[in-house]
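Visitor: Sharing a model prediction with you, sequence too.
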Amino acid sequence: MTSGDLPTSSAESGDGLASSVDGSLRASLRRSEHIEADLEIHPERYRMLTGDRPTGKLHLGHYFGSLSNRVRLQNLGLDSWVLIADYQVIYDRDGVGDLKANVYSAIADYLAAGIDPARSTIFAHSAVASLNQLLLPFLSLVTDSELRRNPTVKDELANSDRPMSGLMLTFPVHQAADIMFCKANVVPVGKDQLPHLELTRLIAKRFDERYGRANPDQQVFPLADALLSPAPNILGLDGTKMSKSRGNVIEIGMSAEQTAKLIKKAKTDSDRHISYDPENRPEVSNLLLLAALATGGDPARIADEIGDGGGGGLKKLVTEAINEHLAPVRARRTELMADPGYLEQVLHAGNEKATQVADQTLSEVRKAMQMDY
């Protein structure tokens, strides 16, 4: 099953925008379910792209929310591409911070978590010139109003106290170039990221319509599909959104002692009887979820085991579970960070492979546009 074998996404007719959004979501869910069912049978049919913005150290939200799934998909046999989106660091800020350190730290986290550079291509945005050159023709295929309707762009316009940069405005197209340069046909995303993927599909369709590739067998770009694998909703240790700036995260590379200190200060509540109730007891339930993710258990059953052990018993169990789960990851990460030459070698090899693929795609685009002089 290729992307073309799946139901095409479209806004279903109904009563207004809500109906259209619901219809699009249902179609995406159906396609995602078809793909998941096919992955174990025909993994060779899929190329996956995913990635991170290297603004800081990766933490448990990244580990359980995305890295574990990437390793799963890689091990199933998908052609996996992992993007370090370094250009996206500057779309909403004045500088890059410790960018180089963050990039190599991310690579160490990837490899320690189980991403294998022999089966997954790890590369950086800024190193692949042909990828970024695709922005020019792609920008001609979208309107200013379409960009401003993108949820991330709308949020920036509504909540930022500074003028929006041109890079911020066009970053949805940059994301499309990330996906399309290597002709990825599956992208693991959450429901909130579906508008980005819909714009990518729109650009692919418009390119082929505009440049005479209406025949599906001759299309330059496949229509990428969302892989809506359920990601756990992990909060920070204070019960709010997980964010390094709030100091409520456990970084993958932290020591067992640092992890224990942070969990000891985690927010719970006054009820000594531990129960899993995400709606009414979000802080306690979040710690139970972390323990479940680390042990492969069920948060409600873990709560029953703790019983009247209170916040102290809960935190002790969570600390032991996380430190035990991450011990081999952290040991491997320490080895990798001690060998920066190897990390550089992995990135350079990935950049070289990505450049070769991007050059070929750009050549096809130029030919379709009659610019292959």
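Guide: Cool, got the structure. Residues are numbered from 1 along each chain as shown.

Visitor: From now on I want contacts and neighbour counts done on CA atoms only, so please keep to that.
Guide: Will do.

Visitor: Can you measure across stretch 55-70, start residue to end residue?
Guide: Stretch 55-70 has an end-to-end distance of 20 Å (Cα to Cα, to the nearest Å).

Visitor: any residues touching it, and which ones?
Guide: 80, 89, 96-99, 102, 105-106, 109-110, 113, 115, 231-235, 242, 244, 249-253, 293 (Cα atoms under 8 Å, 6 or more residues apart in numbering).

Visitor: now the strands for this structure?
Guide: Ranges of strands in the chain, per DSSP state E, are 47-52, 79-84, 120-124, 186-188, 225-227.

Visitor: alright, now check it against this:
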Amino acid sequence: MDSFLASAARMPALKERILDAPDQFRVLTGERPTGLLHLGHYFGTLQERVRLQNRGVRTFVVIADYQVITDRDTANNVSIHVREAVLDYLATGLDPTETTIFTHSAVPALNQLLVPFLSLVSDAELRRNPTVKSEMAASGRSLSGLLLTYPVHQAADILFCKGNLVPVGRDNLPHVELARTVARRFNDRFAPLFPEPEPLITDAPEVPGLDGRKMSKSYGNAISLAMTADETADVIRRTRTDGIRRIAFDPVTRPGVSGLLSTAALCLGSRPEDIADQIGDKGSGELKRLTTEAVNSFLAPHRARRVEMAADVALVDDILQEGNARANQMAETTLDEVRQAMGMTYSIRDQKRQL
């Protein structure tokens, strides 16, 4: 049984434990601010974070700005993307008094954990990580030290707050497995300090892009949550379909048509096949009209809340300042515990405590 099947088999019992004792869990999740958040993020991660928060699970969301340069040369527009992400978090329902929202670069003690953690993994373990391999192939460049150690950065993100629950899809499961390995090896080598985080495989649907490929900022096939209704209509109108009048859901041979059907179905809570039958011979024009209406109606409440939040020019700064302060306090505490476990504390008081 591979790691995904083994993890999937544990999900029913894990979800029951979360419902019974949410205060026993700490969740770490987040993303790199490489662009605007889109519908894929909304259905894939944002809704799940709000559900966990509202169940009483202590939640940490890292906006991993340092990791933007993992596979690219610059961090252009990163500050804009950070601010836009916070607005989408708030509009979706994250409460900054309940959920700690922070930026990677603002928490030095978190990043210092990388040094001892790197001593616990081998070069071979890092090189066979699927994300490292796929990102290196996509970049077309030589492997950088930062990309090679990317999985250990993520382990530090998870463990600095003693995170024991990480919502993931199948593609990111190896990162949680490595974090479990780092925690276990640190505990065995030095002191029992870290929990072994458990992956929470979410039930979120896979959201295809408008062209049928995976929805991605880099592909230019995404509907961002920050778009206006007119911008949404424009990007849907420009989506390539085909010349076949009869609309049918066929992701292999009709990716553009199928991408639009999937997008409309998610927003309408329907099946793409049912929407295709509804449109029938009315062609791609009707498909695009229906998809535009479905997306704009679905996102209208989110966008209204977003506009309201954005009107308070100090709101995002205040939230990040508070979240960064909380994350720094926790990271410094964890780093002190790590130093003590490794025998690297040098004040007289600490030396007496060790004796």
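Guide: It's in. Just so we're clear, the structure is a prediction, and the values are computed from it rather than from any experiment.

Visitor: related to what we said a few turns ago, helices - which of the contacts of stretch 55-70 of the first structure land there?
Guide: Mapping the contacts of stretch 55-70 of the first structure onto helices (DSSP state H) picks out Leu99, Asn102, Ser105, Ala106, Asp109, Tyr110, Ala113, Leu293.

Visitor: how close does the third one sit to His59 of the first structure?
Guide: Plainly put, Ser105 of the first structure is 11 Å away from His59 of the first structure if you go by Cα to Cα.

Visitor: Over to the first one?
Guide: Taking Cα to Cα as the measure, Leu99 of the first structure and His59 of the first structure are separated by 16 Å.

Visitor: With neighbour numbers in mind, choose between those two.
Guide: His59 (19 against 15; other Cα atoms under 10 Å).

Visitor: which residue packs closest to the counterpart of the more buried one in the second structure, ignoring adjacent ones?
Guide: Superposed on the second structure with TM-score structural alignment, His59 of the first structure falls opposite His38. What sits nearest to His38 of the second structure in space, not counting adjacent residues and going by Cα to Cα, 6 or more residues apart in numbering, is Ser224, at 3.8 Å.

Visitor: list the contacts for that neighbour?
Guide: Contacts of Ser224 of the second structure (Cα under 8 Å, 6+ apart): Leu36, Leu37, His38, Leu39.

Visitor: related to what we said a few turns ago, adding mean neighbour count and distance to Ala176 of the first structure, write the strands of the first structure out as JSON lines.
Guide: Shown next, in JSON lines, are the strands of the first structure (neighbours: other Cα atoms under 10 Å; distance: least, Cα to Cα, whole Å):
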{"stretch": "strand 47-52", "mean neighbour count": "21", "distance to Ala176 of the first structure": "11"}
{"stretch": "strand 79-84", "mean neighbour count": "22", "distance to Ala176 of the first structure": "13"}
{"stretch": "strand 120-124", "mean neighbour count": "23", "distance to Ala176 of the first structure": "15"}
{"stretch": "strand 186-188", "mean neighbour count": "24", "distance to Ala176 of the first structure": "11"}
{"stretch": "strand 225-227", "mean neighbour count": "25", "distance to Ala176 of the first structure": "12"}
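
Visitor: Dump those to CSV, plus distance to Thr259 of the first structure.
Guide: CSV is the format used below for the strands of the first structure (distance: least, Cα to Cα, whole Å):
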stretch, distance to Thr259 of the first structure
strand 47-52, 23
strand 79-84, 26
strand 120-124, 28
strand 186-188, 29
strand 225-227, 32
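
Visitor: List the contacts of Asn172 of the second structure.
Guide: Thr131 are the contacts of Asn172 of the second structure under Cα under 8 Å, 6+ apart.

Visitor: Kindly report the same for Arg185 of the second structure.
Guide: Leu120.

Visitor: and it, what pairs with it in the first structure?
Guide: Checking with TM-score structural alignment, Arg185 of the second structure has Arg206 as its match.

Visitor: do Phe60 of the second structure as well
Guide: Aligned partner of Phe60 of the second structure by TM-score structural alignment: Trp81.

Visitor: My guess is its match contacts Thr121. True?
Guide: Yes: taking Cα atoms under 8 Å as the definition, Trp81 of the first structure is a contact partner of Thr121 at 4.7 Å.

Visitor: and for these two, which residues touch both?
Guide: In terms of Cα under 8 Å, 6+ apart, Trp81 of the first structure and Thr121 are not both contacted by any residue.
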